[in-house]
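Colleague: Predicted model and sequence follow; I will ask about them next.
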Amino acid sequence: MKPEPGALWYVIGPSGAGKDSLLAYARARLPPSGRLVFAHRYITRPADAGGENHVALSLEEFEQRERSGCFALSWRRHGLAYGLGMEVALWLDQGLDVVVNGSRSALPLAARRFPGLRPVWIVASPAALAARLAGRGRESPERVAQRLEEAAALTPPPGAAVLRNDGELAEAGERLLRLLSKDLGRHCP
């Protein structure tokens, strides 16, 4: 008997909201249930650029994989190419719940591709965003200002769980853990 498809936890929010930190927090603390997995992304960014654990690809490698159907979802944003591997679709089909660091711009496509998508919107104050963006040192002050302007215009998608990440990482991290953990029981007999 084929298992019920898993849910895709699609974590999104503006740059600097702390998505990578929250995902790492949750991943390190969730017990290995066998029902929840964290996917990595394929990105045309060097592996040592900081932030999330990802598979670094050259643009040529990325485009070859994209043409070959290796991605369940791919998008371009801020001069980079991002992809979720076909393993995500396989895991969902096997009944696993999958957590991914998504993209607001790819949300409509992701919702069509993955009917079990559950958006998780991470927000932070403008001051927290500015400090985090400046602290990571990947962008010019002008680019940081542009990202802050973009963030101010964003609103959570309908039906999204909204997590504020302004304070200590553990506060928002524990809220994310509760959110991800609450559905794990649906797989138990």
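Modeller: Okay, I see it. Numbers count the residues shown, from 1 in each chain.
Colleague: only C-alpha atoms for contact and neighbour calcs from this point on.
Modeller: Noted.
Colleague: Run through the residues that contact the residue nearest to the spatial centre of the chain.
Modeller: The residue lying closest to the centre of the chain (CA atoms, centre = their mean) is residue 101, at 1.0 Å. With contact set as CA atoms under 8 Å, 6 or more residues apart in numbering, residue 101 has these partners: 10-12, 19-20, 23, 40-41.
Colleague: Can you list the buried residues in stretch 114-132?
Modeller: Under the neighbour-count criterion of 16 or more other CA atoms under 10 Å, stretch 114-132 has 114, 116-126, 128-130, 132 buried.
Colleague: what comes into contact with that stretch?
Modeller: Under CA under 8 Å, 6+ apart, the answer for stretch 114-132 is 5-19, 110-111, 144-145, 148, 152, 156-157, 159-166.
Colleague: second one coming, line it up with the first:
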Amino acid sequence: MSNRLVYVVGPSGSGKDSVMAYARTQLAGQPMVQFAHRYITRPAHAGGENHIALTEAEFKARVQAGLFAMHWQSHGNGYGIGTEVNQWLSKGITVVVNGSREYLLQAMKNYPELLAITIEVTPDILKQRLMDRARESEAEIDTRMNRNRILQLSHPKGIVIHNNGALEHAGAALVDLIEQHSKVTLCE
């Protein structure tokens, strides 16, 4: 049995959450494919992905109790993936995780058969999407753009899905990869 999991990463503005939501909807009836919720220290109504909101104190308590299989800090928030993913993996279920590029190397050490997928867009589209969100100042967007360039050069990408066009194209590519992975997992 494989303990691989599908670990999806991409910069803010790449459309990663939208691509994952598309795949989640398409695969909703598949019992052998599960999407892990992230536990995040930001309000549930903050937009973006469907996540479980925790206070800083709750997050720290869960870290101390060993309730996260993975956890990291990014952009002033704590992010965690619950230990339930290990139980799912032990049952042969393909687990899809919304991960962090900065945590990817640690995740690869903890899960050697992890399948890394990077959602990417061209820099001009990325900048426009960040500006359209209107969550950050232009200086903050430039900081994100510089961080993205550094991370693109420094982290392993795995399989790249380009999300420069229609969401359905990138979403279908992710669904195909997850389905291929599920068939491999089920046959092992």
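Modeller: Cool, the structure landed. The shown structure was predicted, so the numbers you read here are calculated from the model rather than taken from an experiment.
Colleague: before we move on, the earlier item: what residue in structure 2 is paired with the residue nearest to the centre of structure 1?
Modeller: Under the alignment (TM-score structural alignment), residue 101 of structure 1 pairs with residue 98 of structure 2.
Colleague: Residue 134 of structure 1 now?
Modeller: Aligned counterpart of residue 134 of structure 1 in structure 2: residue 131 (TM-score structural alignment).
Colleague: with structure 2 superposed, average distance for the strand or helix carrying residue 135 of structure 1?
Modeller: If you go by DSSP states H and E, residue 135 of structure 1 is part of helix 126-136. Following the fit onto structure 2, the mean deviation recorded for helix 126-136 of structure 1 is 1.6 Å by mean CA distance after the TM-score superposition for structure 1.
Colleague: Beyond that helix, next helix or strand please.
Modeller: Using DSSP H and E, the helix or strand that follows helix 126-136 of structure 1 in sequence is helix 141-152.
Colleague: counting contacts, what elements does that next one pack onto?
Modeller: Helix 141-152 of structure 1 sits against helix 126-136, with contacts defined as 3 or more CA pairs under 8 Å, 6 or more residues apart in numbering; DSSP states H and E.
Colleague: Could you check how far the helix it packs on is from the centre of its chain?
Modeller: Put simply, helix 126-136 of structure 1 sits 19 Å off its chain's centre (CA atoms, centre = their mean, to the nearest Å).
Colleague: can you map out the strands along structure 2?
Modeller: For structure 2, strands defined by DSSP state E occupy the ranges 6-9, 33-35, 38-40, 52-53, 68-74, 77-82, 94-98, 115-120, 159-162.
Colleague: could these be laid out in JSON lines, adding distance to residue 187 of structure 2?
Modeller: Converted to JSON lines, those look like this (distance: least, CA to CA, whole Å):
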{"stretch": "strand 6-9", "distance to residue 187 of structure 2": "17"}
{"stretch": "strand 33-35", "distance to residue 187 of structure 2": "14"}
{"stretch": "strand 38-40", "distance to residue 187 of structure 2": "28"}
{"stretch": "strand 52-53", "distance to residue 187 of structure 2": "33"}
{"stretch": "strand 68-74", "distance to residue 187 of structure 2": "25"}
{"stretch": "strand 77-82", "distance to residue 187 of structure 2": "26"}
{"stretch": "strand 94-98", "distance to residue 187 of structure 2": "12"}
{"stretch": "strand 115-120", "distance to residue 187 of structure 2": "17"}
{"stretch": "strand 159-162", "distance to residue 187 of structure 2": "22"}
